[in-house]
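1. make a model of this:
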Amino acid sequence: MNKEKVVLAYSGGLDTSVILKWLENTYQYEVIAVCVNVGQEDDFPAIKKKALSTGAIKAYVLDVKEEFVTDYIFPTLKAGAVYEDDYLLGTSFARPLIAKKLVEIAEAEGAVAIAHGATGKGNDQVRFEATIKALNPYLKIIAPWRIWDLKSREDCIDYAAKNNIPIPVTKKDIYSRDSNIWHMSHEGGNLEDTWNQHETNIYKMCVAPEDAPNTPGYVEIQFEAGVPVAVDGVKYNPVDMIEKLNTIAGAHGVGIIDIVENRLVGMKSRGVYETPGGTLLFQAHKSLEKLTLDRATMNFKKGISEKYAQLVYDGLWFTPLKEALDQFVDSTQQYVTGSVKLKLFKGTCTSVASTSQYSLYNEEFVTFGEDDVYNQKDAEGFINLFALPLKIRSIMKFEQENKHKSDKQVI
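-> Model (predicted):
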C-alpha cells in the first residue's frame, strides 16, 4: 500500500532536518521537502541535496523573489502599512507566500498534510496555518514543536545523531535570524534583556550608522501609481530595484531599528531589524502621497494603513477584509506618480524634494501675492461658518453665567 505524503517547509537547518526524519519515523509519511527562496542567502543546491540524503522522496527549491516583491511587498508599500509605527513587516508578509507555495505543492503531489518548524511561542505558526486553512481547509497541519518530545536544541542534536542526520558542526549563532530580499531580523541572545544595548556587529545588510560616510548621499526614486519603477532615472525590474536600494541605503546605515513589539500570541518580544531599501521606499512613497493626495483621503488612509499592517502581521493575508482594503488602497494610488529625492546620512533618511504631474500643490495658489483663484475676503465667511459651533457654545456659556449672576443678585 502506498504511503501518504506530507509537504515539509524545509530550510536545511537542524530543526527541519530533524523534522523530516521525525515525520518518517512517527507517521511513516513520504516527505516532500520544499525550500522557498524569498531572497535569503542560502546554498540552495546544497539544501536540496541534503533533503534527499536525509530521506525526502522529492525536494523542491522555488525561486519566488519576483512574486514576493510584486504581489506582497508592493501592495504593503502602497498601503503604507507599518506595524506599531516601526516594523516594515519583513517576515510577516513572506510567510503567507511560503505557505501558499506549500499548498500548491501539496495539491500537485497529492499530499495529505503540511508540516512546518515554527515554534509554539511565535507568530509564524499562525501565519503559516491561517494561510493553509484559507487556501485548502482539507490539508492536515503538523507542527512538531507543539507535539513532540524534543524540547531543546540539544535534544534535536541527539535525535540527529541517532538517525544519522547530517548536521552542521559550526558554532551556533547566538541570534535567531530571518532574512529575505526585504529585511534581516535578529532576535534572542543578549537582546532578550531590554536593558542591553545591541552590538553593531550583528548587522548583515547595513554598516553601523557611525561608520557610514561623512558626506550625505542622495537617491531619486520614481513611482507610477504608487509602485516604484526607477532609481536615479534608471528603470529596474522589481527584484533588482530592491537589491539596488538595499546596497545604497545599507552603505549609509539606513534602515536599522531596535524595537519591542507585541506578538500576536500575547507576549512582547525584542528584535533588531534591518530594512535598508524598504526604508527608502516607505519614506519616498509617503512624501509623494503628501504631494498628490487630498487631505481627507490622506487622513482616512492612515487608519486603513494601521489596520492593513495588523492584518499582515497577524497572518491574515488571504481574507475578505484584506482584499477589500486592497481595493481601497489601489483607488488612492492612481495619481501617486512622480519622483522623490532622498538625502541619506549616518543612518537617517530625509525627503528633500518631490515632484509629480498630479501634484495638488500649486505655487500660484499658496503665494502671499495676488492670484486669480483665491479671494482673501472669502476667508471671513469661511471662518464664520467653520467656527459657528464654537461661537454658539460660547454664547450659551455666557448666557448661563450671566443668568447665574442675576440669580445671585436677586437672592
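
2. contacts and neighbour counts: CA atoms only from here.
-> Fine.

3. burial count for residue 58?
-> 15 (other C-alpha atoms under 10 Å).

4. who are the contact partners of it?
-> 31-33, 52 (C-alpha atoms under 8 Å, 6 or more residues apart in numbering).

5. residue boundaries of the strands in the stretch 201-350 of the chain?
-> 217-224, 227-231, 234-235, 256-262, 268-274, 338-345, 348-355 (DSSP state E, counting those that start in this stretch).

6. would you do the same for the sequence below? I want to compare the two.
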Amino acid sequence: MMADIKKVVLAYSGGLDTSVIVKWLQENYQCEVVTFTADIGQGEEVEPARAKAQAMGVKDIYIEDLREEFVRDFVFPMFRANAIYEGEYLLGTSIARPLIAKRLVEIAQEQGADAISHGATGKGNDQVRFELGAYALTPNIRVIAPWREWDLTSRETLMNYAAKHHIPIDFNKAGKKSPYSMDANLLHISYEGGGLEDPYWEPEEDIWRWTVSPEKAPDQPEYVELTYRGGDIVAINGTEMTPAQVLTQLNALGGKHGIGRLDLVENRYVGMKSRGCYETPGGTIMMKAHRAIESITLDREVAHLKDELMPRYASLVYNGYWWSPERQMLQTMIDDSQRYVNGVVRVKLYKGNVYIAGRKSDDSIFDANIATFEDDRGAYNQKDAEGFIRLNGLRLRIAAGKGRKLL
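-> Here you go, the predicted structure:
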C-alpha cells in the first residue's frame, strides 16, 4: 500500500505537528510531499510556512489567501441558517474544514497526487470533516491520517522526533507555547486542552486573545448599523464592504466590547465530550442582528420552519457533512427564504452584550396599523379572535368533556 503512494498533498500549517508529518511521510511512504497552507484569517503570518517546507525539501508549495471565499461561500451561508450547535456553539472550526478539504482535493488533482493528508488527531472531529469532504468531492481519493498510524502520541515525542530529524521548528518559541491547543480563523479562535480538561476549572483571563473582559470594556455603549441584502451584511455604518471585510470589522468591534466569549462542553461526533473555550466576537453580533432583520421580513411559518430545521443543519456542519446532498437541499431552501431579508439593523454593543436597538426594511411585513395598542381604525377586527379561539380550543373541549385529566 505504501509503495503505491508517490505524491501526497498535505494540509500544512507550518506548526510542529504538520512539520513532523512532512518528514514522517517522506520517511515512511518514501513519497513526494506537496504542502498547502490556507490563509483563512487565523491572524498569523503564513509565509514562514514556505521557508519551513523548503528546508524539508518540499518543491511544490501552495500558500493561498482564502479569506473572501471562506466568508462569502461558507460563513455567510451558514449564518443565513442561524446555525448554532447544541444551543451555543457558532461552529467556527467546523465551517473552515470543508473549504480546506475542497482545496486539498483540487490541488491533488492538479498535481496528479495519489493521496491527501492532514494533521487531525484520531480523537477529534476534524478528521471526519476533512475526510468526508474529500470523499464527497473526489470519491476515490486516498487519505493518510498520521495520527491514526504513528506512535508519536504526545507533544514531547513530536519534539524529540523534530530534533532527531532536524526539522525546522522554532524551539524557543515552542517552549513558550500556550498550554492550549488553539485553532483560529476569521470567524473564531478556540482553546482546548491544558487546564480546560477539568470542566470545573475557570480559565485564567490571559487565555483570551481577541476580546477584552466585559469588566474592562468601554463604559459607554457603541451603536453600529448593519445593512443587509439577501440575508448577508453588505455594509457597516453605511460603508460597503466585502464579506471578509465585514467579519474583520465586526471582530474588532466585538473584541473591543468583550463580546463573543464562550465556555462550552460539547458532544463530539466520535462519541466523547470535550470542553473548549471560544471567542467569536463578529459572529455573535451577526447572529443577533440577522435574527433581528428576519423578525420583520420573514413570514411567521417560514421563520418557525427555519428554527425547526436549524439544529439539523448545525449538526450537519458540525459533523462534517457540508458537502452532503441533505445540507445542500437545506441551503437551497434557506437561501430562498432570504430574498426579502433586506434592510438595516442597529445594534448596541456594551460590556459583553449585543442589544438590538432598532431594525427597518422596505420589505418589512410588520404593520404598525395592525399591531398598535391605540385606535387601529378598523384594520383588525378583534371580534374575529372569538371564533379563532373557539375553533382552536375545540379538541381541548372535546377531550375535557370526555373526562380526560391533564393533571
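
7. superposing both, give me the TM-score.
-> TM-score of the superposed chains, computed with TM-score structural alignment, normalised by the length of the second structure, equals 0.95; 399 aligned residues with a C-alpha RMSD of 1.6 Å.

8. need the contacts of residue 58 of the first structure in a markdown table with secondary structure and distance to residue 352 of the first structure, can you?
-> Below are those laid out as a markdown table (DSSP: H, G, I helix; E, B strand; the rest coil; distance: C-alpha to C-alpha, whole Å):
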| residue | secondary structure | distance to residue 352 of the first structure |
| --- | --- | --- |
| 31 | strand | 54 |
| 32 | strand | 51 |
| 33 | strand | 48 |
| 52 | helix | 53 |
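
9. list just the nearest of the residues you listed to residue 305 of the first structure.
-> residue 33 (35.9 Å; C-alpha to C-alpha).

10. and residue 210 of the second structure? What does it align with in the first structure?
-> In the first structure, the residue matched to residue 210 of the second structure (TM-score structural alignment) is residue 205.

11. who's in contact with the closest residue to its match other than its chain neighbours?
-> Spatial nearest neighbour of residue 205 of the first structure, excluding adjacent residues (C-alpha to C-alpha, 6 or more residues apart in numbering): residue 250 at 5.8 Å. Residue 250 of the first structure sits next to 205-207, 276-277 when contact means C-alpha under 8 Å, 6+ apart.

12. report the secondary structure state of the residue most central in space within the second structure.
-> Closest to where the C-alpha atoms of the second structure average out (C-alpha atoms, centre = their mean) is residue 92, at 2.4 Å. Per DSSP: H, G, I helix; E, B strand; the rest coil, the secondary structure class of residue 92 of the second structure is coil.

13. residues in contact with it?
-> Contacts of residue 92 of the second structure by C-alpha under 8 Å, 6+ apart are 185, 187-189, 280.

14. how about 10 Å then?
-> Residue 92 of the second structure is in contact with 75, 183-190, 278-280, 283, 318, counting by C-alpha atoms under 10 Å, 6 or more residues apart in numbering.

15. need those in a markdown table (columns: neighbour count and distance to residue 175 of the second structure).
-> Output for the contacts of residue 92 of the second structure, formatted as a markdown table (neighbours: other C-alpha atoms under 10 Å; distance: C-alpha to C-alpha, whole Å):
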| residue | neighbour count | distance to residue 175 of the second structure |
| --- | --- | --- |
| 75 | 22 | 34 |
| 183 | 14 | 18 |
| 184 | 19 | 20 |
| 185 | 20 | 23 |
| 186 | 25 | 26 |
| 187 | 28 | 28 |
| 188 | 24 | 25 |
| 189 | 22 | 21 |
| 190 | 20 | 20 |
| 278 | 25 | 24 |
| 279 | 28 | 24 |
| 280 | 28 | 27 |
| 283 | 25 | 32 |
| 318 | 27 | 32 |
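
16. out of these, who's nearest residue 112 of the second structure?
-> Closest to residue 112 of the second structure, out of all of these and judged by C-alpha to C-alpha, is residue 185, at 28.9 Å.

17. which one is the closest one nearest to, not counting chain neighbours?
-> residue 42 (4.0 Å).

18. residue in the first structure paired with the one you found?
-> Checking TM-score structural alignment: residue 42 of the second structure goes with residue 40.

19. against residue 11 of the first structure, how distant is that match?
-> 10 Å (C-alpha to C-alpha, to the nearest Å).

20. cool, residue 104 of the first structure as well?
-> The spacing between residue 104 of the first structure and residue 11 of the first structure, counted by C-alpha to C-alpha, is 18 Å.

21. just residue 353 of the first structure next, same as before
-> 43 Å.

22. residue 186 of the second structure belongs to a strand?
-> No: the assignment for residue 186 of the second structure, made by three-state DSSP, is coil rather than a strand.

23. what does it align to in the first structure?
-> Under TM-score structural alignment, residue 186 of the second structure pairs with residue 181 in the first structure.

24. residues in contact with that match?
-> 37-41, 65-66, 68-69, 90, 94, 239-240, 242-243, 246, 275, 277-278.

25. and residue 189 of the first structure, by the same measure?
-> 173-176, 198.

26. ok, 8 Å please
-> Applying C-alpha under 8 Å, 6+ apart to residue 189 of the first structure gives the contacts 174-176.

27. over to residue 226 of the second structure?
-> Per C-alpha under 8 Å, 6+ apart, neighbours of residue 226 of the second structure: 233-238, 289, 344-347.
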